[in-house]
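Enquirer: Build me a model:
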Amino acid sequence: MNGAVDHKGYEQPTYDLEFAETATEIRRYGPYLVAEVTMAGDRSTAITRGFRVLARYIFGGNAESRRIEMTVPVSQLPAGEDLWTVRFTMPAVRSASLLPAPKDSRIRFVTVPPSRQAVRRFSGWPTDHALRRQAEGLAHWIAERGLPKREGPYFYFYDSPMTLPWQRRNEVAFGLGEG
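Expert: As a prediction, the model looks like this:
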């Protein structure tokens, strides 16, 4: 896999770039490990709560009181009616067996299987309106090309909340079939 392997010095999952057009790409990701938690509520509330739970874990709120390197992106996926899964990518050199056990029983370790995704990058605040608009635009782009859309949308956030809107990197993605 070659693709971008870091953002502002933070590790991110590697991928092969299959196609690129302006801010839209088709990427092939290999498997990678995440820590995830599923939260109830609207999207904004769920990402805030899920982020706090996972941040507590990586900043030492675990069975070994050990810090884990920060990575990007923070991911958010729909998990049902008013349910959202929030994910932190784990460093590539780790396997679930090498990570300290979470103190919070809501945290799960999951290996995300290889995937092919259509991804659109955008800056600004990731409001519900902005995310919905970007997802609709990407879904339209996928349909125009006759690509086999499978799942999503997924939301990827790369920057701290303190980052100025025009310097922020956000992405919306849909899983694609092999088509």
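Enquirer: From here on, just use CA atoms for contacts and neighbour counts.
Expert: Noted.
Enquirer: Report how many residues lie close to the closest residue to residue 101 other than its chain neighbours.
Expert: Distances taken as C-alpha to C-alpha, 6 or more residues apart in numbering put residue 63 closest to residue 101, at 5.3 Å, once the chain neighbours are dropped. Neighbours of residue 63 under the rule other C-alpha atoms under 10 Å: 13.
Enquirer: who's in contact with residue 63?
Expert: 100-103 (C-alpha atoms under 8 Å, 6 or more residues apart in numbering).
Enquirer: Proceed likewise with the subsequent sequence, for comparison:
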Amino acid sequence: MKLLLFVIASLSLVGCSVFGQSNVETAPYTLLKADPEQNIEVRIYDEMILVSAEMSGEGRNSAFRKLFRYISGENEGANEISMTAPVFMGQAEQAESNNKGTEIAMTAPVFMETKAGTPKMSFVMPAEFTLQTTPRPTNPDVTVSELKNYKVAAITFSGTLSRRNVAKHTEVLTNWISTNGYAAIGQPVEAGYNGPMTLPMLRRNEVLIEIK
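Expert: The predicted structure follows:
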């Protein structure tokens, strides 16, 4: 199953401090297997609602602004829902919500995939939202989709989401998958849980690969 997802290296999942503390809701999953020595888990995400925007023009900044505006009210909602944490972008556009729709809490992580067609950044909606109850975006560049039974092998690591760091851990994960009887059926997906203010050694980053 193709998943056009993306994750933050220079973006902020906030409610984060320099020490990695965060009050942002985390997308739930079922743990199927764990390898603590290599920080690898086999997980299944039963269901996720994603709001996505293509990475074009200004890339990450452009997609992030569109998604931030969506969760801040640029949608066809009616009731205001408080966010679980503030979101810092370090840009003036952060305050440009039209406040006409539903304000939606942000959920960690933010996903990124760079190898499947046009890259997209995706926010995961809070668990209480379904495909039917998720407010429709008013910006045609933002889309809503549902992902079910997403089985992945995931490796967790600290530091930054630099190409070198991601490539290093992707290689470890790929080798683990093949030596443990699984088959990769998707491209590596990066995931970040912390904003740039968090000290690199305390950040939580992941690479996920869909498996069977």
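Enquirer: hmm, back to that, among the contacts of residue 63 of the first structure, the buried ones, what's the PyMOL command?
Expert: This is how PyMOL selects the buried members of the contacts of residue 63 of the first structure, with burial counted by 16 or more other C-alpha atoms under 10 Å:
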select buried, resi 100+101+102
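Enquirer: buried set for the helix or strand where residue 44 of the first structure lies?
Expert: Residue 44 of the first structure belongs to helix 43-58 when assigned by DSSP states H and E. Judged by neighbour count using 16+ other C-alpha under 10 Å, the buried positions of helix 43-58 of the first structure are 43, 46-47, 49-51, 53-55, 57-58.
Enquirer: can you tell me which of these lies nearest to residue 152 of the first structure?
Expert: Of all those, residue 43 has the smallest distance to residue 152 of the first structure: 13.9 Å, by C-alpha to C-alpha.
Enquirer: The closest residue to that closest one other than its chain neighbours and residue 113 of the first structure: what is the separation?
Expert: In this structure, residue 43 of the first structure finds its nearest non-sequential neighbour in residue 84, 6.8 Å apart by C-alpha to C-alpha, 6+ apart. From residue 84 of the first structure across to residue 113 of the first structure, the span is 19 Å (C-alpha to C-alpha, to the nearest Å).
Enquirer: Looking at these two, which has the bigger crowd around it?
Expert: residue 84 (23 against 10).
Enquirer: And that one, what's its match in the second structure?
Expert: Structural correspondence for residue 84 of the first structure with respect to the second structure (TM-score structural alignment): residue 119.
Enquirer: before we move on, which element is the spatially most central residue of the first structure in?
Expert: Geometric centre of the first structure, nearest residue: residue 75, 2.4 Å, by C-alpha atoms, centre = their mean. Using DSSP H and E, residue 75 of the first structure sits within strand 74-80.
Enquirer: once aligned to the first structure, how far is the longest helix anywhere in the second structure on average?
Expert: If you go by DSSP state H, the second structure has its longest helix at helix 163-179. On superposition with the first structure, the mean distance recorded for helix 163-179 of the second structure (mean C-alpha distance after the TM-score superposition for the first structure) is 1.4 Å.
Enquirer: give the contact list for the residue lying farthest from the centre of the first structure.
Expert: Largest separation from the mean C-alpha position in the first structure: residue 64, at 25.7 Å (C-alpha atoms, centre = their mean). Neighbour list for residue 64 of the first structure: 100-101 [criterion: C-alpha under 8 Å, 6+ apart].
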